[in-house]
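Chemist: Return a 3D structure for these sequence lines:
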Amino acid sequence: MPLSTPDLADLARAIREWGAQLGFADVRITDPDLSLHEAGLQAWLDAGSHGEMDYMAAHGMKRARPAELVPGTLRVISARMDYLPQGTAADWREREAARLRDPHAAVVSVYARGRDYHKVLRARLQQLADRIREHAGEFGYRVFTDSAPVMELPLAEKSGMGWRGKHTLLLNREAGSTFFIGEILVDIPLPVDEKTSGHCGQCSACIDVCPTQAILGPGRLDARRCISYLTIELKSAIPEEMRPLLGNRIYGCDDCQTVCPWNKFAQRAVIPDFDERNELGSASLLALFAWDEEEFNRRMEGSPIRRIGHERWLRNIAVALGNAAESAHGDAAIVAALEARRAHPSPLVREHVEWALARHRADGGTYGRTI
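Modeler: Sure, this is the predicted structure:
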C-alpha cells in the first residue's frame, strides 16, 4: 500500500537518523531531474575534456537521466561521509603544503590513504536501504558510489548538501569539501530538500593554485590537465610537457582543497576506515619506489590505490623522482633507485625512468621545467 504524505515525511526523517547512525554526516533527498545539466555535459564531452575516461561518454545522456539508468526512480537519496582521518591535526592544510616542498616526500591524496571509499560507502548505503525496507516494505532501489553513470555532484547540490565550488567539487559551509558522496535511487516519492546557495564569492584561490591550470575558469575543468586524472585515470604515458608540473604528487592532488578557505571547517571521519595506512602521509618516494609488485599488492589490499596497478605506481613515482632534480639534482640515492628500474619489463615504466634520469643528468637540472 502506498505511503501517505505524513508517512513519507516521517520516513524521510527516519532515513536521516539511520544515516547518522551508519556514519553519514548528512543525508538529503532530491528528485532525479538533471535536464539543466545536459547541455553542459555534452559540451564538456564534445571538447574532449574527459580524456581517456571513455566511460564518461559511453552512456550518453543517461548520466544526466537517473530515471533512465534505473527505471522507476522518483527520488535520489544523497549521503555524505567525511574522510579526514580521526587524528588529523588542526593545521593539516599547512602540513600538506609543506610536504609538496620536500623533494623526497611522496604525496598521496588524503582521501586515498585509508580504505577504499567505494567499499565503505557502498556497504553502508546498502545497510541504509535495508533499514528502509524493514520499515516501509519492499521498494525499488539501487545503490551507487562513484560506480555508475550518475552525476553525483549535481544531484547532491540539488539536494541542498552544498554548492559546486569553482574547482567543481562540492562545498559545504560546515564541512568544506573533504567528504565522499554516495546515493540510493529509489521509487518512493519522498519529500525533497531545498537547494542551497553558493558561497565562493570573489575567491579564486583554487583556480590560481592549480599546478597544471586544469581549472579553466569557475566550474570549468579540463580533466586532461588534472593531476588526479594524470596519476590515476590515465593508462598511457604521462605527456612530457605535464610531467614537471606534477612535482612529487604520485596519486591524486589536493591543492585546490588545501587552499580553499572553507576547508578550515573540514570534518574528521567518525569511522576508522579512512585512517592512514602504510604511512602514506609521511612516506618517502624512495621507500615506495622500492616496492615490488607483490609488496604493492599486499600493502594496497583494500586501498583505492591498488586499482592503478604496480606499473602505473612506478610510472608516477619515477616522474616525481625526476622532478626531485629541481632541488636535489644528481642525488646519488635517487639516481641509483632509477638505475635499478631501467631494465623493468614494462616499456611504460622504462620510458618514465629514462626521463627522470635525464633530468638528474642535465646540466643544472633545468630540463623540462616549463611547458
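
Chemist: CA atoms for contacts and neighbours, from now on please.
Modeler: Noted.

Chemist: Any idea how many residues pack against the residue nearest to Ala324 when sequence neighbours are not counted?
Modeler: Residue nearest to Ala324 in three dimensions, not counting chain neighbours: Pro103, with 4.9 Å by C-alpha to C-alpha, 6 or more residues apart in numbering. Other residues within reach of Pro103 by the criterion other C-alpha atoms under 10 Å amount to 21.

Chemist: Roughly how far does Pro103 sit from Asn316?
Modeler: 14 Å (C-alpha to C-alpha, to the nearest Å).

Chemist: Could you do Arg122 as well?
Modeler: From Arg122 to Asn316 the distance is 29 Å (C-alpha to C-alpha).

Chemist: which one of the two has more residues nearby?
Modeler: Neighbour count, other C-alpha under 10 Å: between Arg122 and Asn316, Asn316 has more, with 26 against 19.

Chemist: Check for me that the residue nearest to Ala324 belongs to a strand.
Modeler: No - checked against DSSP: H, G, I helix; E, B strand; the rest coil, Pro103 lies outside a strand; its state is coil.

Chemist: To compare against the first, here's the next sequence to fold:
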Amino acid sequence: MPTGPKVSQQSKAKRATIREHALSLGFQAVGFCRAALPQSARERLGTFIEAGFYGDMGWLADRTEQRSHPQSLWPDARSVVVVGLSYAPETDPLEGLESKSAGNISVYARNRDYHDTLKGRLKHLAQQIVKILGCDVKVFVDTAPVMEKPLAQHAGIGWQGKHTNLVSRSHGSWLFLGEIYTTAEFDPDDAESDHCGSCSSCLSVCPTQAFPSPYRLDSRRCISYLTIEHRGPIPLEFRRPIGNRIYGCDDCLAVCPWNKFARPAADPAFLARQDLVQPPLGELALLDDRRFREKFSASPIKRIGRDRFVRNVLIAVGNSEDASLIPIAETLRSDPDPVVSEAATWAKNCLSGQG
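Modeler: Below you'll find the model as predicted:
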C-alpha cells in the first residue's frame, strides 16, 4: 500500500477533482474538514441553550449531542465537505425599509426555496464523491442537527462574525451552506480565523438589540426569529422596531464591511422575483390560504403559513402611517385566527392614532 508523499499527492488530486466538480455545479466556496468540532463551538452552543436564547425553537435544544459531535449523528463519518453558494443581492436590501406601505422580505426568500436548489446540486456532488472514492455519504442542507457555520469555519470557508452568521472574505455575509458527511478521509483545510477586528456595525444596527454581546444572539429578540419561527402574537415591545419587515431581517448582514468583496449572485434561482421586491402591504394582507399557497408555492415563505404571514403584514400595516390601510385592518379584525385578529386590531389602533 502506498504511503507518505505519494498518498498525500493522491489525496490532493482527489480533493482538487471534487473541488472542480463543486465549482462546475455553481458553488463558489468549497472546504474540507474532519468530522469533528472544536471545543469552543460546543461551548458556544451550550451557552446559547442554557441562556434560553433559542426561544420556541426546541429542536435546537433537543439534539445537542448530535449537533455538537458530527460522529454522534453518524459514527462512520470521517470528513465533511462544506460548500457555499452566494446569494449576494444586486442592491442594498435596507433601501426597502424606507417604503413603509410596502413589505420588506429578506433577500434569501425573494425567489425559490434555497433548500431545494442547494440540495439538488449537493446530491450531484455527493454522487461524484462516491464515484471517485467509493465511500458512503450523507447530504445536509439546514435540515438536520448539523452545526453548519462552525463546520464552515473549520473548513476554511469563513468565520462566525459578531452577528453569529458566517462571514467570508470573498462573499461577505451572503452564503448558503451545505454539507456532505463522508466515510472518506481528506486532509483538512486550515480553519479560517476571525477578521471582524474592532468593527461592531452588525451589533449596533440591530433594531431590537438582539445581541447581548459580540458573538451572542438572543433569538427571542431577533426579527428573523419573530417573523418566521415565533408562532404567537409578536410581543408589543418589538412591533415598532420591526417596521415593514414581513419575513426575516437583513440588517446585521447588510452592513458588514466584507460585503464590498461580494459580487451579486448571477444564478437565476437567487434573483429576486419582482413581485417580492417591495410588495404592497394592502395586497398581501388580504391573501386567503389558497392565494397565499399559490403565491408562495415554491418559496420558503410558504413554510410559515398564511396566518403567521398575515400577522407579520399587519404589524407592518400598523407601522406604515398609511391611513388608506385602515379598512383592511378593520376587515381582518374579524379574522378567524385570533393572532391575526389581534394584530389587525393593533394595526388599526396605530393608524387611527390610538396605538
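
Chemist: so what corresponds to the residue nearest to Ala324 of structure 1 in structure 2?
Modeler: Alignment note (TM-score structural alignment): Pro103 of structure 1 maps to Lys100 of structure 2.

Chemist: Surely its match is in contact with Asn319?
Modeler: Yes - with contact defined as C-alpha atoms under 8 Å, Lys100 of structure 2 and Asn319 form a contacting pair (7.2 Å).

Chemist: what touches both of those two?
Modeler: In the contact map built from C-alpha atoms under 8 Å, 6 or more residues apart in numbering, the residues linked to both Lys100 of structure 2 and Asn319 are Gly243, Asn244.

Chemist: Find the nearest non-adjacent residue to the alignment partner in structure 1 of Tyr225 of structure 2, please.
Modeler: By TM-score structural alignment, Tyr225 of structure 2 lines up with Tyr229 in structure 1. Setting aside the residues directly before and after it, Tyr229 of structure 1 is nearest to Ala223 in space (C-alpha to C-alpha, 6+ apart), at 6.1 Å.

Chemist: which ones are touching the one you found?
Modeler: Counting by C-alpha under 8 Å, 6+ apart, Ala223 of structure 1 touches Ser49, His50, Gly51, Ala214, Tyr229.

Chemist: any idea how far Leu348 of structure 1 is from whichever residue in structure 1 pairs up with Gly55 of structure 2?
Modeler: Under the alignment (TM-score structural alignment), Gly55 of structure 2 maps onto Gly51 of structure 1. Remark: distance between Gly51 of structure 1 and Leu348 of structure 1 (C-alpha to C-alpha) = 18 Å.

Chemist: Please apply the same query to Arg243 of structure 1.
Modeler: Taking C-alpha to C-alpha, one finds Arg243 of structure 1 at 14 Å from Leu348 of structure 1.

Chemist: Name the residues of stretch 96-105 of structure 1 that are buried.
Modeler: Glu96, Arg99, Leu100, Asp102, Pro103, His104, Ala105 (16 or more other C-alpha atoms under 10 Å).

Chemist: rewinding a little: what's the closest of the contacts of Ala223 of structure 1 to Gly182 of structure 1?
Modeler: Tyr229 (20.5 Å; C-alpha to C-alpha).

Chemist: Number of residues surrounding that closest one?
Modeler: By other C-alpha under 10 Å, neighbour count at Tyr229 of structure 1 equals 20.

Chemist: What ranges does structure 1 have for its strands?
Modeler: Applying DSSP state E to structure 1 gives strands spanning 26-30, 75-82, 107-108, 141-144, 163-164, 170-171, 179-186, 215-217, 220-221, 249-251.

Chemist: whereabouts in structure 2 does the second one align?
Modeler: By that I understand strand 75-82 of structure 1. Under TM-score structural alignment, strand 75-82 of structure 1 corresponds to residues 79-86 of structure 2.

Chemist: likewise the last one?
Modeler: With the alignment judged by TM-score structural alignment, the segment of structure 2 matched to strand 249-251 of structure 1 spans residues 245-247.

Chemist: Following superposition onto structure 1, what is the mean distance for that stretch?
Modeler: By mean C-alpha distance after the TM-score superposition for structure 1, the fitted stretch 245-247 of structure 2 averages 0.3 Å away from its aligned residues in structure 1.

Chemist: and for that stretch, what are the contacting residues?
Modeler: With C-alpha under 8 Å, 6+ apart, stretch 245-247 of structure 2 has contacts from 97, 103-106, 223-224, 227-228, 301, 309, 312-313, 315-316.

Chemist: So which of those are in helices?
Modeler: Members of the contacts of stretch 245-247 of structure 2 lying in helices (criterion: DSSP state H): Ile223, Ser224, Phe309, Asn312, Val313, Ile315, Ala316.

Chemist: which one in structure 1 is aligned with the fourth one?
Modeler: Aligned against structure 1 by TM-score structural alignment, Asn312 of structure 2 finds its counterpart in Asn316.

Chemist: That match is in contact with Glu233, isn't it?
Modeler: No - using C-alpha under 8 Å, Asn316 of structure 1 is not in contact with Glu233, being 11.8 Å away.

Chemist: Give me the distance between Leu23 of structure 2 and Thr117 of structure 2.
Modeler: 15 Å.

Chemist: can you give me how far the helix ranked longest in structure 1 is from the chain middle?
Modeler: Ranked by number of residues, the top helix in structure 1 under DSSP H is helix 117-136. Helix 117-136 of structure 1 sits 22 Å away from the centroid of its parent chain (C-alpha atoms, centre = their mean, to the nearest Å).

Chemist: quick one: that helix aligns where in structure 2?
Modeler: Counting by TM-score structural alignment, helix 117-136 of structure 1 corresponds to residues 114-133.

Chemist: Provide the contact partners of that stretch at residue level.
Modeler: With C-alpha under 8 Å, 6+ apart, stretch 114-133 of structure 2 has contacts from 14, 18, 21-22, 25, 85, 108, 135-142, 176, 178-180, 184, 269-270, 300.
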